[in-house]
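Colleague: I'll drop the sequence and a predicted model, then ask my questions.
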Amino acid sequence: MNDLIERLSVEGRSVVVGGPDPSLEELRKRVTDIGYVFVKFVDTRGGTDLGVRVDETATDLSRADFANGTGTAHIEGTLTLDYVKVRCVADIDLASLSGTGRLVKLEEARAV
């Protein structure tokens, strides 16, 4: 397995909301309307900002209060990183826009 993926597969890695405009409103819009979020793993050299296609069936917003900026959003989704299909699993505290996350390897994609 790829070294980066292996390191990010360890449970409890520090993450923050990533992307060009990391804000509570932007996170809400991306999770509920766009279906594509950015999750940044901060404890790599320079951080690793990943674009994740949100899996609506696995994502849980029942403990997230976007209106008041409180609670936790459980976000899951998929992406391909270095030809490897992975699932990103992250729990984001809305007050700080940070939390914990990890990658779960799904399958190796074949290079053409």
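Modeller: Yep, it's here. Residues are numbered from 1 along each chain as shown.

Colleague: contacts, neighbours, all on C-alpha from now
Modeller: OK.

Colleague: could you tell me the end-to-end distance of stretch 18-26?
Modeller: End-to-end span of stretch 18-26 (Cα to Cα, to the nearest Å): 10 Å.

Colleague: helices of this protein, start to end?
Modeller: Using DSSP state H, the helices of the chain run over residues 3-8, 24-29.

Colleague: now for the first one, which elements pack on it?
Modeller: Helix 3-8 is packed against strand 98-108, with contacts defined by 3 or more Cα pairs under 8 Å, 6 or more residues apart in numbering; DSSP states H and E.

Colleague: flag every buried residue along the strand it packs on.
Modeller: Judged by neighbour count (16 or more other Cα atoms under 10 Å), strand 98-108 contains these buried residues: Ser98, Gly99, Thr100, Gly101, Arg102, Leu103, Val104, Lys105.

Colleague: structure two is appended below for comparative analysis:
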Amino acid sequence: MDELVQRLAEKDHPVTVGGAKPTLEELRKRIEEMEYVFIKFTGTRGGTDLGVKVDKSATDLEQADFERRTGDAHIEGTLTLNYVKVRCVADINLETLHGTGRLVILEEAHA
């Protein structure tokens, strides 16, 4: 098993909204329209910025008020990291664009 994937799956880690334009407006657009967000795990060497395909059925925006910039967005989605298929689970505070996240290992790809 890949060491980075295993470490990020062991417990919650600090995360922030990643990508080239980490703004609240960009996050909202990416969740609602593009269905692809960037979540950056900040506790790794240099940070690990992951592109996540949003799973709208598991993502919860009930506590998120984008207009008032308050509350938390619960974002879930899938990706492959270092040949391992994973689900990224993150809770992002809309005021700070920071939060906590972890990976859930779905399956390890075989070469």
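Modeller: Looks like it arrived, so ask away. Owing to the predicted nature of the structure, the values given are computational and were not obtained by experimental measurement.

Colleague: nearest residue to Ile75 of the first structure in space, please, no chain neighbours.
Modeller: What sits nearest to Ile75 of the first structure in space, not counting adjacent residues and going by Cα to Cα, 6 or more residues apart in numbering, is Thr59, at 4.6 Å.

Colleague: right, and the one you found touches Thr72 too?
Modeller: No - using Cα atoms under 8 Å, Thr59 of the first structure is not in contact with Thr72; the gap is 11.2 Å.

Colleague: looking at the two, which is more packed in?
Modeller: Thr72 (22 against 17; other Cα atoms under 10 Å).

Colleague: how close does Asp49 of the second structure sit to Glu25 of the second structure?
Modeller: Taking Cα to Cα, one finds Asp49 of the second structure at 19 Å from Glu25 of the second structure.

Colleague: how far away is Ala58 of the second structure from Glu10 of the second structure?
Modeller: Distance check for Ala58 of the second structure against Glu10 of the second structure: by Cα to Cα, it reads 20 Å.

Colleague: actually, His74 of the second structure.
Modeller: 19 Å.

Colleague: circling back to that earlier point, of the helices of the first structure, which is nearest Asp82 of the first structure?
Modeller: helix 3-8 (8.6 Å; Cα to Cα).

Colleague: mean shift between that closest one and the second structure?
Modeller: Compared with the second structure after the fit, helix 3-8 of the first structure shows a mean deviation of 0.6 Å (mean Cα distance after the TM-score superposition for the first structure).

Colleague: that helix maps to which residues in the second structure?
Modeller: The aligned range for helix 3-8 of the first structure in the second structure is 3-8, by TM-score structural alignment.

Colleague: distance from the chain centre to that stretch, please.
Modeller: 15 Å (Cα atoms, centre = their mean, to the nearest Å).

Colleague: repeat for stretch 9-20 of the first structure
Modeller: With Cα atoms, centre = their mean, you get 6 Å for stretch 9-20 of the first structure.

Colleague: over to stretch 77-96 of the second structure?
Modeller: That offset, for stretch 77-96 of the second structure, works out to 3 Å (Cα atoms, centre = their mean).
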